[in-house]
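1. Pasted the sequence and its predicted model underneath.
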Amino acid sequence: MPPRLEVIGLEGLPEVRPGDDLTALVREAADGAGGLRDGDVLVLAQKIVSKAEDRFVDLRDVRPDDRARRIAAQCDKDPRQVAVILSESAEVLRHRPGVLIVRHRLGHVLANAGIDASNVPQMNGSERVLLLPEDPDGSAERLRAGLGGRIGVIVNDSPGRAWRVGSVGIAIGVAGVATVLDLRGRRDRDGREMQASELAVADEIAAAASIVMGQAAEGVPAAIVRGAAHFLGQGRTANLIRHPDMDLFR
């Protein structure tokens, strides 16, 4: 049989709230789709992980400092939101009206530190935004341990990309998956030694799942990727992030 990959969207997950048992909710949804199998990779949208971990901030409670106000004026954003973005950032890389690009404390380079209010229910006049999980790798590992079996877990997000139009799913949390496949030193079909080939396999799996999960009102915040068992292993999201000293584009 030729190589094949199957992506199964998990429907029926409820609106996740702080303190919910995400492992139990995902297991029930997976059982409704036929259950998890040995070698599966479970991919979850960052938002449901953040919601379960209560990573909400209500902008009504935020008091921006002078730096946040100055940057907010330069990029035409709410100073309160900018203050939250800065609290999650290690470095501001670029900003202009409507755009604020930062290096997140986890190392990811993305707009607004991954913070937004899309698909974030509001209540009693709240102005809530949602942050990335505190420790996405740890979140993925807890889910993997709770679900049991020989599976991998990826927490994905869909930031924009430098030089390319549109967003693509990437892995921001990983457990039980080899994040990068190093092909350097192997031979191609013509016998030439490969010098620089490294495959971001966790990102490729996250992107495949994102096609089924969607980005807006689809209501499919998790998916099973089947056929990628050969990528199970040990990896950390940090392995996917290019060290600043090797970044030629800043």
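-> Sure thing, it's come through. Not measured: the values here are computed from a predicted model.
2. alpha carbons only for contacts and neighbour counts from here, please
-> Fine.
3. secondary structure class for residue 84?
-> State at residue 84, reduced to three classes by DSSP: H, G, I helix; E, B strand; the rest coil: helix.
4. Put this next to the first one:
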Amino acid sequence: RLLLPENPDHDAHTLRSQLMQRFGLRTAVIVSDSHGRPFRMGTVGVAIGVAGLPALWDLRGTPDLFGTALQVTDVGFADELAAAAGLVSGQAGEGLPVVIIRGLSYPSLEDSAARDLIRNPEFNLYR
């Protein structure tokens, strides 16, 4: 039986710190788990702990493909990476606990956290 970490954001920050100290690399860490979604079948990987990259990437004001400024786009960046990593690591007995993603551009954030992905209760559509 596998238990979730008690504080996955803290664990992600600790692991990131240790990796950067040991290898001298700029890196980020995502702790992920499988997640079911309302109104959708199947599980998908989501970030439950984040360090060093934006969990939620605010793209408001940046131009879209046609040059129009985005008005409301917040990307669940860490969740998208967790889902992509889940395709490689698997969802069952594959036994691949770590996925390395290289060549990805993102802003480095020291104070990022997966809790940034949690919807404010006043905007919760499923209560």
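-> Nice, thanks for sending it over. Please read these numbers as outputs of a predicted model, since none were measured by experiment.
5. Output the residue interval of structure 2 matched by stretch 47-66 of structure 1.
-> Following TM-score structural alignment, the aligned partner range for stretch 47-66 of structure 1 in structure 2 is empty.
6. So what does residue 37 of structure 2 match up with in structure 1?
-> Per TM-score structural alignment, residue 37 of structure 2 is aligned with residue 161.
7. show me the contacts for its match.
-> With contact taken as Cα atoms under 8 Å, 6 or more residues apart in numbering, residue 161 of structure 1 is in contact with 110, 167-168.
8. cool, and residue 9 of structure 2?
-> When contacts are counted by Cα under 8 Å, 6+ apart, residue 9 of structure 2 touches 31, 48-51, 113-115.
9. and if you look at residue 60 of structure 2?
-> Listed by Cα under 8 Å, 6+ apart, the contact partners of residue 60 of structure 2 are 69-74.
10. Quick check: buried residues in the strand ranked longest in structure 2?
-> Identified as the longest strand of structure 2 according to DSSP state E is strand 40-51. By neighbour count, with 16 or more other Cα atoms under 10 Å as the criterion, the buried positions of strand 40-51 of structure 2 are 44-51.
11. which residues in structure 2 form helices?
-> In structure 2, helices defined by DSSP state H lie at 8-23, 77-89, listed in chain order.
12. Same list, these, but as TSV with distance to residue 104 of structure 2 please.
-> Supplementary listing: the helices of structure 2 in TSV, determined by distance: least, Cα to Cα, whole Å:
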stretch	distance to residue 104 of structure 2
helix 8-23	17
helix 77-89	10
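13. closest one to residue 102 of structure 2 among the ones you listed?
-> Closest approach to residue 102 of structure 2 among those is made by helix 77-89 (11.6 Å; Cα to Cα).
14. Return the mean post-superposition distance for that closest one against structure 1.
-> Here helix 77-89 of structure 2 is compared with structure 1 after superposition; its mean distance to the aligned residues, by mean Cα distance after the TM-score superposition for structure 1, is 0.7 Å.
15. Quick one: the residues in structure 1 that that helix pairs up with.
-> Residue correspondence for helix 77-89 of structure 2 in structure 1, counting by TM-score structural alignment: residues 201-213.
16. how about that stretch: buried residues?
-> By neighbour count, with 16+ other Cα under 10 Å as the criterion, the buried positions of stretch 201-213 of structure 1 are 201-210, 212-213.
17. ok, now stretch 214-231 of structure 1?
-> Of the residues in stretch 214-231 of structure 1, 214-215, 219-226, 228-229, 231 count as buried by neighbour count, 16+ other Cα under 10 Å.
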